[in-house]
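Next input, structure requested:
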Amino acid sequence: MKLYYEATLTSERLLTCNSSPKGSVLFESGPRVLGQGFAFRRKQKIERKYRKLLKKERKINSPQDNQFVDTYPEHLKHLYLAEEERLKKQHKRQDDSVLSEEKLNIAVESVTTEEKFKKKTSNQKAKEEYEKIKAERAKKKEEAEKRRQQREEAQRLYKQKKMEAYKILSKKTKKGQPNLNLQMEFLLQKIQQNT
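Presented below is the predicted three-dimensional model:
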């Protein structure tokens, strides 16, 4: 059977068999057949690593843990078991005494933690700071409002005095001349107020 490459119209390389009827296509020659199967090699490499990993896990999880279990002779087994129970109870008592000491420490710490809880958290501090800033802003706003009202009142009084002075100084006689007697009285009052 003679194999050869045959170029088709679409410029694909197909491997065909001479002896097969009508030169049927056996498989595509593609990069794998041409020796450039990079993705295929990468896939094989990953599969090999995965198999190695599975093998290691099987070795690790093998039943070798049972090697270290104590096996006692039947006629002495009850003695060894009694000794184990005694040791467990002794450890338990030590653990209980340690636990009671820890409970006392926890009780003392709980008192200190209550004091810590009296201290403010960052959220509480932020809220208080916000309230403080809000109060300061409200206070500043009130002060600004008071100053504005005082300024308006002062301007109103100033305009009122100016209008009174203008009325007095702008009065004229029947002939249209300025009334000097009223002007002199106004100046006299002004001098008396200043002294």
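
Going by C-alpha atoms from here, please, whenever you check contacts or count neighbours.
OK.

remind me, longest helix of this structure?
Looking across the chain with DSSP state H, the single longest helix is helix 122-170.

so how far is that one off the chain centroid?
43 Å (Cα atoms, centre = their mean, to the nearest Å).

which strands and helices sit next to it?
Here helix 122-170 touches helix 180-194, going by 3 or more Cα pairs under 8 Å, 6 or more residues apart in numbering; DSSP states H and E.

from the chain's centre, how far out does the helix it packs on sit?
Computed by Cα atoms, centre = their mean, the separation of helix 180-194 from the middle of its chain amounts to 76 Å.

Could you do stretch 98-111 as well?
Offset of stretch 98-111 from its chain centre (Cα atoms, centre = their mean): 34 Å.

Give the buried residues for that stretch.
By neighbour count on 16 or more other Cα atoms under 10 Å, the buried set for stretch 98-111 is empty.

go on, stretch 138-145?
Applying 16+ other Cα under 10 Å to stretch 138-145 flags no residue as buried.

Taking helix 180-194 as reference, get the angle to the longest helix of the chain.
Put simply, helix 122-170 runs at 140 degrees to helix 180-194, going by axes from the mean of the first three to the mean of the last three Cα atoms, to 10 degrees.

Report the secondary structure state of Phe27.
strand (DSSP: H, G, I helix; E, B strand; the rest coil).

again, but for Arg51
Three-state assignment for Arg51 (three-state DSSP): helix.

ok, now Leu15?
The local conformation at Leu15, judged by three-state DSSP, is strand.

mind checking how far it is from Arg147?
Per Cα to Cα, to the nearest Å, Leu15 is found 99 Å from Arg147.

To compare against the first, here's the next sequence to fold:
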Amino acid sequence: MRVPISHQDLIAGNGFKRLARSLQRDWLGEEPIALSSAQDLLARCFGYQDYHHVGKSAGSPEELQNAPPLGTVLSSTVMTVASELLSGGRCGVYNHGELMKLVYEWPFLDLSVYRERYGHADMASISRKILAEQITNFMGSEAPQPERELKLADWELTSRQLQQGIREAAGIQPAGSEEKTDAPRRRRSRDKKILRSDT
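All right, here's what the predicted structure looks like:
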């Protein structure tokens, strides 16, 4: 599967670039992801080797006719990002439902190939239809279409909460937090020494 990308999609603020910014903003790894890494990862989600390969392969509007269905692209993106999170060593745990919700909200309709197909449709309504189709295909029967937008249940933990819980259970403090927590202790003990020397 390869998603055709036009030259227009590679202009800052358009299509591919906007999706890469969404990936960077919504990254569920323990450390932030650089924009260049987000662009390379998104390129792999779309069937390219890296962002450079996307730029070399960017085509004309005629080539945009042979695009995979948007549902396939959404599923592929979720699985590729999930794979990168886990096998890339970027995090030990994440909430797959949260990742899916985020990806299904990204502005895929800004890509030229899907803008032609869906016009000015709302990504939320298209995502609901695609999700309903995927559930129906998975279940093998007619499943009801979701009426509401996807959201985390009140009891469900976000990826950040899961990662924090694992760090706490393992007794690991986030990077840089040792310096912050030790500094007041050192200051207090230094102040006590000064007070003792004065008396």
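
Could you get me the TM-score between them?
The pair, once superposed, lands on a TM-score of 0.20 when counted by TM-score structural alignment, normalised by the length of the first structure; 59 aligned residues with a Cα RMSD of 4.7 Å.

hmm, back to that, so which of Leu15 and Arg147 of the first structure has more stuff around it?
Between Leu15 of the first structure and Arg147, counted using other Cα atoms under 10 Å, Leu15 has the larger neighbour count: 20 against 12.

residue contacts, that one?
Applying Cα atoms under 8 Å, 6 or more residues apart in numbering, we find Leu15 of the first structure in contact with Leu3, Tyr4, Tyr5, Glu6, Val25, Leu26, Phe27, Glu28, Ser29.

swap in Glu101 of the first structure?
Taking Cα under 8 Å, 6+ apart, one finds nothing in contact with Glu101 of the first structure.

element containing it, please.
Assigning secondary structure by DSSP states H and E places Glu101 of the first structure in helix 77-118.

what about that helix, distance to the chain center?
So, by Cα atoms, centre = their mean, the centroid of helix 77-118 of the first structure is 38 Å from its chain's centroid.

just stretch 43-60 of the first structure next, same as before
That offset, for stretch 43-60 of the first structure, works out to 40 Å (Cα atoms, centre = their mean).

Need the residues that contact it.
Residues outside stretch 43-60 of the first structure that contact it (Cα under 8 Å, 6+ apart): none.

Give me the buried stretch members for it, please.
Quick answer for stretch 43-60 of the first structure: no buried residues (16+ other Cα under 10 Å).

The nearest residue to Thr77 of the second structure once chain neighbours are set aside: what's it in contact with?
Using Cα to Cα, 6 or more residues apart in numbering and skipping residues adjacent in sequence, the residue nearest Thr77 of the second structure is Cys45, 4.9 Å away. Neighbouring residues of Cys45 of the second structure by Cα under 8 Å, 6+ apart: Val73, Ser76, Thr77, Thr80, Val81.

Can you give me the distance of Cys45 of the second structure to Gly165 of the second structure?
From Cys45 of the second structure to Gly165 of the second structure the distance is 29 Å (Cα to Cα).

Same list, the contacts of Cys45 of the second structure, but as TSV with distance to Ser87 of the second structure please.
Formatted as TSV, the contacts of Cys45 of the second structure follow (distance: Cα to Cα, whole Å):
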residue	distance to Ser87 of the second structure
Val73	21
Ser76	16
Thr77	15
Thr80	10
Val81	10
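
Tell me which of the residues you listed fall in strands.
Members of the contacts of Cys45 of the second structure lying in strands (criterion: DSSP state E): none.

Out of the residues you listed, which comes closest to Glu133 of the second structure?
Lowest distance from Glu133 of the second structure to the contacts of Cys45 of the second structure (Cα to Cα) belongs to Val73, with 13.8 Å.

what number of residues lie near that closest one?
Neighbours around Val73 of the second structure, by other Cα under 10 Å: 19.

From Leu99 of the second structure, how far out is it?
Distance from Val73 of the second structure to Leu99 of the second structure, by Cα to Cα: 14 Å.

hey, which helix is longest across the second structure?
Ranked by residue count and defined by DSSP H, the top helix of the second structure is helix 177-198.

just the helices in the second structure please.
Counting by DSSP H, the helices of the second structure are 15-25, 35-45, 51-57, 70-87, 96-105, 112-118, 123-139, 159-170, 177-198.

quick one: the fourth one to helix 96-105, angle?
Angle of helix 70-87 of the second structure versus helix 96-105, following the same axes, to 10 degrees, is 140 degrees.

any idea how far Gln160 of the first structure is from Tyr166 of the first structure?
On the measure of Cα to Cα, Tyr166 of the first structure and Gln160 of the first structure end up 10 Å apart.

and what of Ala144 of the first structure?
Counting by Cα to Cα - Ala144 of the first structure and Gln160 of the first structure are separated by 24 Å.

Equivalent analysis for Val33 of the first structure, please.
Remark: distance between Val33 of the first structure and Gln160 of the first structure (Cα to Cα) = 109 Å.
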